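[1] Need coordinates for the below:
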Amino acid sequence: MNRRGFLVGLPLALSACTAQEVWAPQDVVTRAIYRKPGRKYITLYTMKNVDSDNGAHSSLLINASQRVLFDPAGSFEQKVMPERNDVLFGATPRLENFYVSFHARSTYYVVGQSVDVSPEVAEQALNLALVSGPVAQANCARVTSRILRQLPGFENIRQTWGPNRIQEDFAKLPDVTTLEYREDDADDKTLALAEISAILRGE
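    Reported below is the predicted structural model:
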């Protein structure tokens, strides 16, 4: 992949779009769990259109007692990251980088905003993510903002359907660090997914 830097429509009625439940077995989840010692933090990822800057997707990386990606209504699927209703387990830094790379392409770039939190807040975020899915299509920002605004210190996050609005509110939190991830891959995520899968298989 050619990497530079390292690394919306109207809301749909919930009754009109049902999310598919995914529930990996406990032994698979247990084997995949990844813990990163040190500081606890939350990273908000916002996927944005290169031409319009419109937000297309929101997700969360949560480093708590374990490190997970909450990818509501997302399309990143890997056998090495078992899923339970939009929570992807085993979010090592390498797999997080693949996740970002999967979304960054010629037509979209990714903004990552990170903020340190207490272990208690990180764990609360993890627990909220674990019970928030599966998320219906077009509801990623709605559910992401709902999780964040329940956390102590994140009360300024507005309930919203718009990824850009969450990004704007998150930027107002104290001591936020922000990075942009851009790539010039073709505008076809299936190609990126196939390439990432091949790398993970060791091909």
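[2] going forward, measure contacts and count neighbours with C-alpha atoms only.
    Fine.
[3] Arg182 belongs to a strand, doesn't it?
    Yes - with DSSP: H, G, I helix; E, B strand; the rest coil as the criterion, Arg182 is assigned to a strand.
[4] Surely it touches Thr107?
    No - in this structure, Arg182 is not within contact of Thr107 by CA atoms under 8 Å, at 9.4 Å.
[5] More neighbours: which of these two?
    Arg182 (24 against 18; other CA atoms under 10 Å).
[6] so how many other residues sit close to the closest residue to that one other than its chain neighbours?
    Distance criterion CA to CA, 6 or more residues apart in numbering; nearest residue to Arg182, sequence neighbours excluded, is Tyr109 at 5.0 Å. By other CA under 10 Å, 22 other residues sit near Tyr109.
[7] how about this one, so we can line them up?
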Amino acid sequence: MRLWLAALCAMTLASGCAVKEDPPVSDEAVSRAAYRHDGPSKLTLFTMISNDTGAGAHTSLMINGSQRVVFDPAGSFRDPGKIVVRDDVVYGMTPQLADVYTRFHARKTYHVQVQEVDVPAETAEQALQLAMSYGEVPDAQCSVSTSRILAKLNGLGTEFQQTWFPKKLAEQFAEVPGVSSRTLYEYDDADRFKALRAYDPDEVAAQVATKDEG
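    You can find the predicted model right below:
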């Protein structure tokens, strides 16, 4: 185990991996971006899996509590002009942005396993607070940071063990009572930023306003 961890650290250093230095985001910007989804309190685990090798590539966790966010540890879903991200938490996770998030990851080279479970409001809020206070996550630590949060939650009906592997974490999440699972495949451009570039928050806001007026 120690040798494996040493090898992982060596690969991380060799590839120049480090904690990302995202631009600072004000409390006001975070507050403005907050979005409360009217669905049930819920946890959604995303596991990105290589279509070529079947290996897990990334883990993230969407939390619907007093607001809906995605804990995207060491993630690359970033565009300061369109989305608000602070300490690896993506705020303002509207249905439109959630759709862009999944399509950002599902492409020719990867598919996304989506596991969802309704949880007590207290559990969702605990997860939200843990994610918001976790801080930026170094590269290669997406699964271990997410598993640490899940291991601290009350009300899941199962005990999580810390793991570095996305698919191992997905296997543990599958043991939560009531969890459902689906898999998203898309075969568009391998450039994952194409979906994000096409996202226009102003256009979405205008469409929502028009719908509300109607």
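[8] Pull the contacting residues for the residue nearest to Arg182 of the first structure.
    47-50, 103, 180-183 (CA atoms under 8 Å, 6 or more residues apart in numbering).
[9] Reformat those as CSV; add distance to Phe154 of the first structure.
    Below are these laid out as CSV (distance: CA to CA, whole Å):
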residue, distance to Phe154 of the first structure
Met47, 21
Lys48, 22
Asn49, 26
Val50, 28
His103, 26
Glu180, 22
Tyr181, 24
Arg182, 27
Glu183, 31
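[10] Tell me the one among those nearest to Val68 of the first structure.
    Each of the contacts of Tyr109 of the first structure was scored against Val68 of the first structure by CA to CA, and His103 proved nearest at 17.2 Å.
[11] ok, the most centrally placed residue in the first structure to Glu77 of the first structure distance?
    Centroid-nearest residue in the first structure, with CA atoms, centre = their mean: Ser59, separated by 2.8 Å. For Ser59 of the first structure, the distance to Glu77 of the first structure (CA to CA, to the nearest Å) stands at 14 Å.
[12] Equivalent analysis for Gly9 of the first structure, please.
    From Gly9 of the first structure to Glu77 of the first structure the distance is 24 Å (CA to CA).
[13] higher neighbour count, those two?
    A count of neighbours by other CA under 10 Å puts Glu77 above the other of Gly9 of the first structure and Glu77, at 14 against 8.
[14] The more buried one pairs with which position in the second structure?
    By TM-score structural alignment, Glu77 of the first structure lines up with Arg78 in the second structure.
[15] what about the second structure, which of the contacts of Tyr109 of the first structure hold up?
    Mapping the contacts of Tyr109 of the first structure onto the second structure (both residues aligned by TM-score structural alignment, their matches' CA atoms under 8 Å) leaves 47-50, 103, 180-183 still in contact.
[16] mean deviation of the helix or strand encompassing Ser58 of the first structure from the second structure?
    Per DSSP states H and E, Ser58 of the first structure falls inside strand 55-63. The superposed strand 55-63 of the first structure is, by mean CA distance after the TM-score superposition for the first structure, a mean 0.3 Å from where its aligned residues fall in the second structure.
[17] The helix or strand following that strand packs against which elements?
    Using DSSP H and E, the helix or strand that follows strand 55-63 of the first structure towards the C-terminus is strand 67-70. The contact analysis (3 or more CA pairs under 8 Å, 6 or more residues apart in numbering; DSSP states H and E) places strand 67-70 of the first structure against strand 55-63, strand 87-88.
[18] nearest to Ala138 of the first structure, of the ones you listed?
    Across those (criterion: CA to CA), the nearest stretch is strand 55-63, sitting at 8.4 Å.
[19] Any figure for the gap between Ser41 of the second structure and Ala205 of the second structure?
    From Ser41 of the second structure to Ala205 of the second structure the distance is 24 Å (CA to CA).
[20] before we move on, what about Leu61 of the second structure?
    Note on Leu61 of the second structure: its distance to Ala205 of the second structure, by CA to CA, is 25 Å.
[21] Looking at these two, which is more packed in?
    Neighbour totals were compared for Leu61 of the second structure and Ala205, and Leu61 leads with 28 against 12 (other CA under 10 Å).
[22] Can you tell me the closest non-neighbouring residue to that one?
    Distance criterion CA to CA, 6+ apart; nearest residue to Leu61 of the second structure, sequence neighbours excluded, is Leu45 at 4.6 Å.
[23] and the angle from the helix or strand harbouring that neighbour to strand 56-64?
    Counting by DSSP H and E, the element that carries Leu45 of the second structure is strand 42-50. Going by axes from the mean of the first three to the mean of the last three CA atoms, to 10 degrees, strand 42-50 of the second structure is angled at 160 degrees with respect to strand 56-64.
[24] on contacts alone, who are the packing partners of strand 42-50 of the second structure?
    Here strand 42-50 of the second structure touches strand 56-64, strand 110-118, helix 166-173, going by 3+ CA pairs under 8 Å, 6+ apart.
[25] does Phe76 of the first structure really touch Leu193, like I thought?
    Yes - contact criterion CA under 8 Å: Phe76 of the first structure and Leu193 qualify, at 7.5 Å.
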